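*Asks:* Sequence and predicted structure, then a few things I'm wondering about:
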Amino acid sequence: MSDLLALTEPGSVAAGFSAQWTDRYTHAVMDTFGPPQRVLVRGEGCYVWDADGKRYLDLLAGIAVNALGHAHPTLTAAISAQLGTLGHVSNFFGTPTQIALAESLLRLAQAPDGSRVFLTNSGTEALEAAFKMTRRVGPGRVLALEGAFHGRSMGALALTHKQAYREPFEPLPGGVEHVAFGDTTALDEAFSPAAVAERGPVVALVVEPLQGEAGVRPLPPGYLAHARRLTSDAGALLILDEVQTGVGRTGSWFAYQHPEIGGGIVPDVVTLAKGLGGGFPVGAVIAYGERAATLLGRGQHGSTFGGNPVAAAAALATLGVIERDGLLGQVHDVGALLREEIELCGSPLVREVRGRGLLLAVVLNAPVAAQVAAQALEAGFVMNPVAPDAVRLAPPLILTAEQAREVAGFFATLSLPTEPADVPTEGETR
């Protein structure tokens, strides 16, 4: 333990320690993620340090998790204070932090009377709960989109589209159909009388307003409004997966609240996690209105740790700092600056930047995203090759304009990679 404590001291430099920790990792940790790119020991603000003392600008934030960056004083104080008072009690009892968090989420979601919240530990668990809610609507089909990623557990995996994730674990829970991404004609067909007669009614549509792992692909304007009309007419649930896009990531509390994305709709269910706890594991299901809120009754779902006092305190602190410090506006402004600076950086590799707020993908003119991410790591930037030709940027919401310009400067000096890089272009976790 002493060597680990030494590594976490500010300013500590322990040359060669990364190799030692990586070797220990390969002998102790199950090989589901591959070898770690670096062994990180400390973070502060938007920066992290590895075991050899090298500093990196963190443009991934634990895959859109560390909304307030690393070691934020308000967040760490809230977690410490709550753990020093009441850590865990089970859901046979209520706690003030649990209740206050549910109330805060309903307020931010502008949810109607009768709405309720179920608290979880992760995005996958939130999707599992939402998937179970679809079964309570009645027998029928659940629609998801091609390119969708909704998690790794069996129900969430059934909603996920990528065959490489699905195939090793089939048969998955049935009744799920995937329709073409952003294609309203394909959606119309799935709800058509002919499809209902042949394949049964649609009971739910599950969509991400921006598909994260598919390369940060926003749904086209008008799609969610069209989906809302179809689901309402069919008596089906409209479930929005905002695990990655929620909690201010796009410059609004929820991505669907942008008029050009959501068109003013009110969904039936929204799932959250990732940034909600600022790095502490917590997720949520927001059920809008009495119908959705009562689909899961007593004894039909549960969670030992879901909504525990410490997780709820972390989430309340995260939401509070975002409001207090005006981070929604900062995400909008710095995200727009980051996008513009990269698009104008003059690199022949950069084709476009897509996304919203501080969830962006730098789309490249060649399938060299893994090599670009490897070069970035060497240069002191953590970013994610989310697709062969796209690098994902999801930094802390506290990213500054100066830091955004540093990122653009990296892309401006980027050389065309010629050697393969051993960096995965997939593998989001929830």
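*Replies:* That came through fine.

*Asks:* C-alpha only now, for contacts and for neighbours.
*Replies:* Fine.

*Asks:* Surely Gln403 is within a helix?
*Replies:* Yes - Gln403: assigned to a helix according to DSSP: H, G, I helix; E, B strand; the rest coil.

*Asks:* for the residue positioned nearest the centre of the chain, helix, strand, or coil?
*Replies:* In the chain, the C-alpha nearest the mean C-alpha coordinate belongs to Gln244, at 2.0 Å (C-alpha atoms, centre = their mean). Per three-state DSSP, the local secondary structure of Gln244 is coil.

*Asks:* ok, it - contacts?
*Replies:* With contact set as C-alpha atoms under 8 Å, 6 or more residues apart in numbering, Gln244 has these partners: Ala64, Val65, Gly212, Leu272, Ala273, Lys274, Gly275.

*Asks:* Please name every helix or strand in contact with the helix or strand where Leu377 lies.
*Replies:* Using DSSP states H and E, the secondary-structure element containing Leu377 is helix 369-379. Using 3 or more C-alpha pairs under 8 Å, 6 or more residues apart in numbering; DSSP states H and E as the contact criterion, the elements in contact with helix 369-379 are strand 384-387, strand 390-393.

*Asks:* Packing partners of the last one?
*Replies:* The reference is to strand 390-393. Secondary-structure packing of strand 390-393 (3+ C-alpha pairs under 8 Å, 6+ apart): strand 359-364, helix 369-379, strand 384-387.

*Asks:* ok, and what's touching it?
*Replies:* Strand 390-393 is contacted by residues 59-60, 215-216, 358-364, 367, 369, 372-373, 383-386 when judged by C-alpha under 8 Å, 6+ apart.

*Asks:* Columns mean neighbour count on top of the helices and strands packed on strand 390-393, output as TSV?
*Replies:* Written out in TSV, the entries for the helices and strands packed on strand 390-393 read as follows (neighbours: other C-alpha atoms under 10 Å):
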stretch	mean neighbour count
strand 359-364	25
helix 369-379	21
strand 384-387	25
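
*Asks:* how about these in TSV, adding distance to Glu341?
*Replies:* Putting the helices and strands packed on strand 390-393 into TSV (distance: least, C-alpha to C-alpha, whole Å) gives the following:
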stretch	distance to Glu341
strand 359-364	11
helix 369-379	17
strand 384-387	19
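
*Asks:* hold the first one in mind and look at this next one:
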Amino acid sequence: MVPVFAPLSVVPVRGEGSRLWDQQGRDYIDFGAGVAVTSLGHAHPVLLKALQEQAAKVWHISNYYTNEPALRLAAKLCAATFAERVFFCNSGAEANEAALKLARKRAVDKYGPEKIDIIAFNGSFHGRTFFTVSVGGQAKYSSGMGPNPAGIVHIDLHDEAALRRAVGKNTCAIIVEPVVGESGVVPVKPEFLKLLRDLATEHDAALIFDEVQSGNGRTGALYAYMNTGVQPDILTTAKGLGGGFPIGAMLTTAAIADAHFTPGVHGSTFGGNPLACAVAEATFDIISSPEVLAEVRRKAAHAATRLRAIGEKYGCFQEVRESGLWLGCELKPEYAGRAGAFMGAAAESGVLVLVAGPNVVRIATSLVITDEELDTGLDRFDSACQRFFAA
């Protein structure tokens, strides 16, 4: 395979719930969930049933036709959110690509070719297409491939003065993650999100919320915007939506979509295919239930309490940030740059974690992880900290 990844030596071969087993039969507690993707864990019986039943009917029919699973899923997404229109694709990058194209198309249609500026934030991540990686605020991912698309302006998060200077008559979109994932699981302050909304409205720009990671129950709300008091014009999501089956979605209003994304303007060969939508519908039915969301919040509070205690015990974390079952353990300065090495040590202790940059250990469990699995994983995490930080 092309060496764009540097995987750990662990090769998982089977999963059930929040446990994985490798080629040697050793078990691990999965605290990464495929980077917040396997929202209901591994081999969930409801998802298996949905996949098997749809696989026996029809897998793919192209977008020259529509299909029942896509129609049902779109209706449920709209009923549960501000949205009135949904575009299905295969990933978060594709959802953001669609959102950015739509925002520019809307602005150019209404005001002309100068209104193309996109305001984004340093440290953000919006995908790996050339457009989305250029909009993402991490130059290391977009450098070395020639000039980036024009009209992209990056500023620091929470810098109100810079924001006011950047937004103007040629701004077509402001894109933000309500919880910034790849830079450390950092919630954006609600008052800053409100300012983004006000400035976007003032300059008739689209406010895009990238909820690829923060959506689908991850924070304990169905979508993170629901806890902020701020409503975007466009919302993108993927990852946990399909419970592990690839699917992405862009949600928006009828006024924006119907006027500017007319037939032929955008598309996706596999987007909205019956298999993906059937599995995503089954996933959505579970993760959108008030009982599951309440359990996410309860388990998140428990995990955060234990992680903070572990951090104090070994003197390793300067902060533990919690946004539902999505936690960022920021290393103290003396351990700066060692998050990746700790990821390997944790695997040796039987728990699989993630990183969010070089200084943050990231945890994103299944939303339905059992109390026993959660505590076993935290016990193993404690052991990893003892070996790594107390040695």
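*Replies:* On my side now, so go ahead. In this text the structure is predicted, and so the values were computed from the model without any measurement.

*Asks:* re earlier: could you save the helices and strands packed on helix 369-379 of structure 1 as CSV and add columns showing distance to Ile286 of structure 1?
*Replies:* CSV is the format used below for those (distance: least, C-alpha to C-alpha, whole Å):
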stretch, distance to Ile286 of structure 1
strand 384-387, 28
strand 390-393, 27
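
*Asks:* residues contacting whichever residue in structure 2 pairs up with Gly155 of structure 1?
*Replies:* Across the two structures, Gly155 of structure 1 finds its equivalent in Phe131 of structure 2, going by TM-score structural alignment. Residues in contact with Phe131 of structure 2, defined by C-alpha under 8 Å, 6+ apart, are Glu97, Asn148, Pro149.

*Asks:* Which among these count as buried?
*Replies:* A residue is treated as buried here by neighbour count (16 or more other C-alpha atoms under 10 Å); on that basis the buried members of these are Glu97.

*Asks:* about what we covered before: just the contacts of Gln244 of structure 1: which are in strands?
*Replies:* With strands taken from DSSP state E, the overlap with the contacts of Gln244 of structure 1 comprises Leu272.

*Asks:* which of the contacts of Gln244 of structure 1 has the most neighbours?
*Replies:* The member of these that has the most neighbours, counting by other C-alpha atoms under 10 Å, is Ala273 with 33 neighbours.

*Asks:* Look up how far Gly151 of structure 1 lies from that one.
*Replies:* When distances are taken as C-alpha to C-alpha, to the nearest Å, Ala273 of structure 1 and Gly151 of structure 1 turn out to be 11 Å apart.

*Asks:* Common neighbours of those two, please.
*Replies:* Overlap between the contact sets of Ala273 of structure 1 and Gly151, as judged by C-alpha under 8 Å, 6+ apart, is given by Gly123.

*Asks:* Helices along structure 2, start to end?
*Replies:* With DSSP state H applied, structure 2 shows helices at 33-36, 45-55, 68-80, 92-111, 130-135, 139-142, 160-166, 190-202, 254-260, 274-287, 290-314, 339-348, 371-389, listed in chain order.

*Asks:* what's the closest of those to Ala173 of structure 2?
*Replies:* Each of those was scored for nearness to Ala173 of structure 2 using C-alpha to C-alpha, and the closest is helix 92-111 (6.0 Å).

*Asks:* Figure out how far that closest one is from the centre of its chain.
*Replies:* In this view, helix 92-111 of structure 2 has its centroid 19 Å away from the chain centroid, taken as C-alpha atoms, centre = their mean, to the nearest Å.

*Asks:* now stretch 235-248 of structure 1
*Replies:* Centroid displacement of stretch 235-248 of structure 1 relative to its chain, using C-alpha atoms, centre = their mean, is 11 Å.

*Asks:* Tell me the residues of structure 2 aligned with it.
*Replies:* Counting by TM-score structural alignment, stretch 235-248 of structure 1 falls onto residues 204-217 of structure 2.

*Asks:* Which residue numbers in structure 2 does stretch 312-320 of structure 1 align to?
*Replies:* By TM-score structural alignment, stretch 312-320 of structure 1 lines up with residues 277-285 in structure 2.

*Asks:* Mean per-residue distance, the matching stretch versus structure 1.
*Replies:* Stretch 277-285 of structure 2, aligned to structure 1 and superposed, deviates on average by 0.5 Å (mean C-alpha distance after the TM-score superposition for structure 1).

*Asks:* Of all the residues in that stretch, which ones are buried?
*Replies:* Of the residues in stretch 277-285 of structure 2, those scored as buried under the neighbour-count criterion (16+ other C-alpha under 10 Å) are Cys277, Ala278, Val279, Ala280, Glu281, Ala282, Thr283, Phe284.

*Asks:* Please apply the same query to stretch 30-49 of structure 1.
*Replies:* Residues Val39, Leu40, Val41, Arg42, Gly43, Gly45, Cys46, Tyr47, Val48, Trp49 are the ones in stretch 30-49 of structure 1 that count as buried (16+ other C-alpha under 10 Å).

*Asks:* ok, and what's touching stretch 11-23 of structure 2?
*Replies:* 10, 27-31, 33, 40-44, 365-366, 369-370, 373.

*Asks:* Then stretch 101-110 of structure 1?
*Replies:* Surrounding stretch 101-110 of structure 1, the residues in contact under the criterion C-alpha under 8 Å, 6+ apart are Ser115, Arg116, Val117, Phe118, Leu119, Trp253, Phe254, Ile286, Ala312, Ala313, Ala315, Leu316.
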